[in-house]
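>>> predicted model and sequence below, questions to follow.
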Amino acid sequence: MSKLQKGVHGWCTNETCFGSPSATPRTAPRRRSWRALLAGFAAACMIVPAVGAELTAVVPTVKRSVVGVGTFERTRSPSTVFVGTGFVVGDGLSVITNAHVVPEKLDETRMEQLGIVTSDGDTVRFRPAQLVARDNEHDLAHLRLSGPPLPALKLGDSDSVAEGQSLAFTGYPLGMVLGLHAATHRATLAAITPVVMPSLSSRKLDVRQLVQLQRTSYDIFQLDGTAYPGNSGSPVYDPASGEVWGVINAVFVKGLKETAISAPSGITYAIPVKYVKNLMQQK
């Protein structure tokens, strides 16, 4: 071990000296080497992985499978309207979205069609689809396309997801207000919670909650990310692999729907993807 001594040039070891601007030429090169070594060590400590690098690689792939869900009516202006988001799964001809995004009834007299909306640059394209299954309890719908398949997302295992995990979701916030430009948001799985929100007293139970209480309760994902009404039906996925773990269902909004735009709560709910798998088995 080096011994520390005080000399005319400052404090020294038997290897180099510090603290003196008047070091002899013999010690100056060694002092510069020592400082260079310290500077290199400090720089190495500052090298950290780029935050979000994995999500940057996954987003382009996910966006190819995300579509708008709406209707087309030739005599309407605009003829194509979409109000929610969907994503392609399976063989590339199945689209999953929320049940409340799909109209209960189409205007057959005006030849209104259900379908998906995609964008090719500045061109918006409508593609007809058939509703093949609807799960109102879990607010899910399965649409079926005809023609060439689209890139599909892989469904993951939602039972393996744990609280605290990082998530991402991609969709169309506010629907046509912002145009057909898919946006991606990061989120954390804040809680796995029952779908029925508990009331403080029986006086605060409304009809919707009473109906829900008659059904079998199930757990949903509570996210700390902010979603908007147009995000309904967006895929919630693993930022590293792109595997889908859930479907954006509803934004926790206090008051009127407009509050979701002016003062979003930052709390969003998602339906676990295992219910999507059950839905796709229905004919």
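Alright, I've got the coordinates.

>>> only C-alpha atoms from now on, for both contacts and neighbour counts.
Fine.

>>> so for stretch 150-170, what gets flagged as buried?
150-153, 155-156, 158, 161, 166-170 (16 or more other C-alpha atoms under 10 Å).

>>> oh sorry, the question was meant for stretch 30-43
Within stretch 30-43, judged by 16+ other C-alpha under 10 Å, the buried ones are 31, 34.

>>> follow-up on the earlier one: got CSV for the buried residues of stretch 150-170, with distance to residue 274 and secondary structure too?
Shown next, in CSV, are the buried residues of stretch 150-170 (distance: C-alpha to C-alpha, whole Å; DSSP: H, G, I helix; E, B strand; the rest coil):
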residue, distance to residue 274, secondary structure
150, 22, coil
151, 21, coil
152, 17, coil
153, 14, strand
155, 8, strand
156, 8, coil
158, 6, helix
161, 11, coil
166, 19, strand
167, 17, strand
168, 18, strand
169, 17, strand
170, 19, strand
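
>>> another one to put next to it:
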Amino acid sequence: MKKVKILVFGILTTLFVLSFGIVNADYQSPIVNVVKAAAPAVVKIDVVVQTEVYIDPFIREFYKQFFGDIPRQFEESDSVGSGFIISKEGYIVTNYHVVEGAKKITVTLLNGDTYDAQYIGGDEELDIAVIKISPKKDLPVIELGDSDKLQIGEWAIAIGNPLGFQHAVTVGVISAVGRKIPKPDGSGYYTNLIQTDAAINPGNSGGPLLNIYGQVIGINTAIINPSQAMNIGFAIPINTAKRFINQIIATGKVEKAYLGVYVQTVTESLAKSLGLKVNKGVYVAQVEKGSPAEKAGIKEGDVITKLNGSYVELAEELTSLVRNYTPGTKVKVTLNRAGKEITVEVTLGTFPTQKTGSTAAKEFLNLKVSNITSDDRNKYKVPAGVEGVIVKESQNSYIKVGSVIWRISVNGYSYDIKDINSWNKVVENIKKGDYVGIFYYYNGVRSVFSLRY
């Protein structure tokens, strides 16, 4: 009886298929072809990060009196991200935050081949980095597309390693372009981002966002907290990365552009008090002499509303947008001058701290500093009255990037810090055993960090 039932079911199934047919029987999604072409060039990046454990200087000094100096303490942690191969020589593009501070980087290809990778360089602000492997054989390479031609609603395909699950594929559309989101440390904004609803999760960072032609249109970099919203992810436009990749490969760094204006976000109270004709934009409080802005005719009192077609509403946003370009790039700046909209073309200059011939700052206490520029004041909200040197790199849990060091005391004697020259004169004379106080300004607060050197 059981065999009869199975036979009857089979006959009915055959009759159903013959009667109605299979819908789209020969159809294959074009996404399958994209994955076949692109996935071999997408890699998994495993990173081991070694960080120094911070020991309070007061505890260190107390311990030292009885037992001698405390040896430096380190701890290791693991993380995973994604990347994509852009050349047969083994260069791989990823996010800076994926490989930041890496002690060891291991790359795994789709076929299972693994390589030790070398960090070539990158930039924290842009969140772009390049690493390199030494290939044993020909490597698959991914094609870079044109993110300036994106249209809202077109297909978006993400390939990466979410939560360590290798080469996972998600599909969605381009939800929006030109998005901005605040950086986690509050130092500014990621600007001009691509928004997509293709699912992006931790581990996807650094992986490619592809169009339907299998070309990279973005670098997956951030998501909205899943507890707040679902499937809202962001990618750095590939055209932004293309401006800097060759620089990174050649020098390990990026040369950023600068405009040369001191600006403030236009608020309702600012607009009313100054009689501005717009209630959104960035007010130009001062134009640096000889700067690209001055040469282009931008004046004090102007309100910048757009840069290359992207709306500008916050001072920090303007700074981030400018730094998405390289020196020598011509951009169109739209501004409102006494109620009249004007567009000027500006040839962006070299970021002042990177000009050749400038005095190099001596590193002290793992702090790397530079002279303060107008862009720094805008980005880190440093008032005009605060002078000193600004911290660009720090491994100190108290003195953060963006802090302005304005005074140093050594064994009870205080020295004002005005620029790199005065900084160098002080720190190069500090000797082992000296008592040192670092006076600094950060986020509206003046503080002091003290230690015995």
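Yep, that arrived. Nothing here was measured: the structure is a model prediction, and the numbers come from that model.

>>> please state their TM-score.
Here the TM-score for the pair of chains, by TM-score structural alignment, normalised by the length of the first structure, is 0.63; 202 aligned residues with a C-alpha RMSD of 3.1 Å.

>>> circling back: now, among the buried residues of stretch 150-170 of the first structure, which is nearest to residue 44 of the first structure?
Nearest to residue 44 of the first structure, judged by C-alpha to C-alpha, of these is residue 166 at 27.5 Å.

>>> trace the closest one over to the second structure, please.
Applying TM-score structural alignment, one finds that residue 166 of the first structure aligns to residue 155 in the second structure.

>>> the nearest residue to that match once chain neighbours are set aside: neighbouring residues, count only.
Closest residue to residue 155 of the second structure apart from its sequence neighbours, by C-alpha to C-alpha, 6 or more residues apart in numbering: residue 173 at 4.4 Å. Residues near residue 173 of the second structure, counting by other C-alpha atoms under 10 Å, number 17.

>>> swap in the one 3 residues further on?
Neighbourhood size, residue 176 of the second structure [other C-alpha under 10 Å]: 16.

>>> what of residue 250 of the second structure?
11.

>>> same question, residue 322 of the second structure
21.

>>> just residue 12 of the second structure next, same as before
Residues near residue 12 of the second structure, counting by other C-alpha under 10 Å: 12.

>>> any idea what it aligns with in the first structure?
So, by TM-score structural alignment, residue 12 of the second structure is left unmatched.

>>> and residue 266 of the first structure, how far from residue 187 of the first structure?
Distance of residue 266 of the first structure to residue 187 of the first structure, computed by C-alpha to C-alpha, to the nearest Å: 10 Å.

>>> common neighbours of these two, please.
Residues touching both residue 266 of the first structure and residue 187 by C-alpha atoms under 8 Å, 6 or more residues apart in numbering: 224-225.

>>> pick out whichever of these two has more residues nearby.
Of the pair residue 266 of the first structure and residue 187, residue 187 is the one with more neighbours under other C-alpha under 10 Å, namely 24 against 16.

>>> what's the counterpart of that one in the second structure?
In the second structure, residue 187 of the first structure lands on residue 172 (TM-score structural alignment).

>>> and the residue nearest the centre of the second structure, what does it touch?
Residue closest to the average C-alpha location in the second structure (C-alpha atoms, centre = their mean): residue 127, at 2.4 Å. Going by C-alpha under 8 Å, 6+ apart, residue 127 of the second structure touches 95-97, 221.

>>> would you turn those into CSV with neighbour count, secondary structure and distance to residue 262 of the second structure?
Putting the contacts of residue 127 of the second structure into CSV (neighbours: other C-alpha atoms under 10 Å; DSSP: H, G, I helix; E, B strand; the rest coil; distance: C-alpha to C-alpha, whole Å) gives the following:
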residue, neighbour count, secondary structure, distance to residue 262 of the second structure
95, 26, coil, 30
96, 22, helix, 28
97, 20, helix, 29
221, 29, strand, 30
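
>>> name the nearest of these relative to residue 15 of the second structure.
After measuring the contacts of residue 127 of the second structure against residue 15 of the second structure - C-alpha to C-alpha - the closest member comes out as residue 221, at 51.4 Å.
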